[in-house]
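> Next comes the sequence, and after it the predicted model I'd like to discuss.
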Amino acid sequence: MGTDANTDAHASGPKLVKKGHSCVRLEKDGRTLVIDPGGFSEPEAALGADALLVTHEHPDHFDELRLRAAMEADPGAEIWTLRSVAERISGAFPGRVHTVGHGDTFEAAGFEVEVHGELHAVIHPDMPRITNIGFVVDGLVFHPGDALTVPERPVKTLLLPVHAPWNKFSEVLDYVRAVSPAQVYDIHDGLLNDNGLGVLGRMLGQGGPGTGGAAHAHLRPGERVGLSR
């Protein structure tokens, strides 16, 4: 079970709950939005969501069985995602799966969402790049999926992909500086053990080269924080 120990009691925005790997839940006014409940997150990560957002088709972000379970459990739940994912699941839920792309804006479960980005980061030149979108939610928090997209607007909180086959630390740090948020929380950490998390924490913390002023924190699955404006 998570803790509210580091939640701002006066936060005016939603609550963010860290789930496994790259999945997060956002809660506001009794409604829940879930981003990227993939195969490395908890089996129940998508359940109870009023809205589901998926950044791209890789299985650590898109798990069809988890999405189907959430949609079947709540006939009012809806999905917003890019075409490659929508084509794989929309037939089972007509009218409830929405295709979006860079520059689109929409409301999902009472949250205002903007779409930023178009392509997945390069894993290797031999591997074709797939599409990838990121989501700015309520103008507060940005989930970039598997890309180092700098959103075309300021955001206070950045969900930072800290470890993947497509990134290295210098790129991650420069990305934080380019986005220039006030707060950074780790995502895409499902392949790291405690040793790796400790090293990255020190590098992104006061003992490292510096994030340009952004505060950095690692949340364990189940921990929640308030997102203040």
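Arrived safely. These numbers come from a predicted model, not from an experiment. Residues are numbered from 1 along each chain as shown.

> from here on, contacts and neighbour counts on C-alpha atoms
Will do.

> which residues of the protein fall in helices?
Taking DSSP state H as the test, the helices found in the chain are 64-73, 83-89, 169-179, 194-204.

> Can you tell me what sits against the shortest one?
Right, the one you point to is helix 83-89. 54, 56, 57, 62, 64, 80, 97, 98, 99, 100, 131 (Cα atoms under 8 Å, 6 or more residues apart in numbering).

> Which positions within it qualify as buried?
Taking 16 or more other Cα atoms under 10 Å as the basis for neighbour counts, the residues of helix 83-89 that come out buried are 83, 85, 86, 89.

> Against that first model, consider the following:
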Amino acid sequence: MRITKFGHACVRISEGGSTVVVDPGAFTGREAVEGATAVLVTHEHADHLDVEHLRATDAPIWTIGAVARAIAAQAPDVAERVVVVAPGETFDAAGVTVRAVGEKHAVIHPDYDRFDNSGYLLEVGGRRVFHPGDALTGPGEPVDVLLAPVSAPWLRIGDAIDFAREVGAPTSLAIHDRVYSDLGLGMADQHFRALLGEGQKWVRLPDGADLP
């Protein structure tokens, strides 16, 4: 299995003839969707959904109803490739088994309406990889790699660390990382490495790099 980190919250996961791209958004380069056989979108915010990236690939797209409606409004030409999934549903995304996890975006402020959000648990080459989107809702089962949010208007570093601890993956790969400066990300790395549980490894990669 090959995991490649792209801009912000986008990750590409490849095994055999399957290449699943999760959340190619506005902070992600177009190269992220090259060769995709499936695209997953967690929610409708622009840092996770960019319809021009979806137009650049002919891969089918799996996502939730709110995102499907946003795509239909912004890019009707793309909407015909969208498959809507329900919370808790398990589906086959171009040869990769995926389960939708959770229903709501994390709270930014109580005065805002909450957006719908789905995390995705992927089983690839005998390993489980979990992308939570913009939520701290765990998959409820062991995973090998957690794609761990680092910085966001809805996220406190202590909560991010506690979430990674709760999931308990042997490897946590930093995502959702464009909100902090390089200095802030370095501070976050120090906290994660100091406070994650025994046997939990913290990894942050530059855009376009593969998880070792």
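Yes, it's here. Note that the structure is a prediction, hence the values are computed from the model and not measured.

> what's the TM-score here?
Aligned and superposed, the two chains score 0.92 in TM-score terms (TM-score structural alignment, normalised by the length of structure 2); 206 aligned residues with a Cα RMSD of 1.5 Å.

> about what we covered before: show me how to select, in ChimeraX, the buried members of the contacts of helix 83-89 of structure 1.
Here is the ChimeraX command that selects the buried residues among the contacts of helix 83-89 of structure 1 (16+ other Cα under 10 Å):
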select :54,56,57,62,64,80,97,98,100,131
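
> What is the nearest of the contacts of helix 83-89 of structure 1 to residue 116 of structure 1?
In terms of Cα to Cα, no member of these lies closer to residue 116 of structure 1 than residue 100, at 10.1 Å.

> That closest one maps to what in structure 2?
Taking TM-score structural alignment, residue 100 of structure 1 has residue 85 as its aligned residue in structure 2.

> Centroid-nearest residue for structure 1?
By Cα atoms, centre = their mean, the mean C-alpha position of structure 1 lies nearest to residue 143, the distance being 3.7 Å.

> what's near enough to touch the residue in structure 2 that that residue lines up against?
Alignment note (TM-score structural alignment): residue 143 of structure 1 maps to residue 131 of structure 2. Residues in contact with residue 131 of structure 2 (Cα under 8 Å, 6+ apart) are 22, 119, 120, 121, 146, 147, 148.

> mind checking how far residue 131 of structure 2 is from residue 141 of structure 2?
According to Cα to Cα, to the nearest Å, residue 131 of structure 2 stands 13 Å off from residue 141 of structure 2.

> Please report how far residue 124 of structure 2 lies from residue 33 of structure 2.
Separation of residue 124 of structure 2 from residue 33 of structure 2 (Cα to Cα): 18 Å.

> now swap in residue 103 of structure 2 and tell me
25 Å.

> again with residue 87 of structure 2
In this view, residue 87 of structure 2 and residue 33 of structure 2 are 25 Å apart by Cα to Cα.

> Between those two, point out the one with more neighbours.
residue 33 (28 against 16; other Cα atoms under 10 Å).

> Return the residues in contact with whatever residue of structure 1 lines up with the more buried one.
Residue 33 of structure 2 maps onto residue 46 of structure 1 when the alignment is built from TM-score structural alignment. Neighbouring residues of residue 46 of structure 1 by Cα under 8 Å, 6+ apart: 34, 37, 52, 66, 67, 69, 70.

> the strands in structure 1, which residues?
15-18, 24-28, 31-35, 51-54, 78-81, 97-99, 105-108, 111-116, 134-137, 141-143, 157-161, 183-187, 215-217, 224-226 (DSSP state E).
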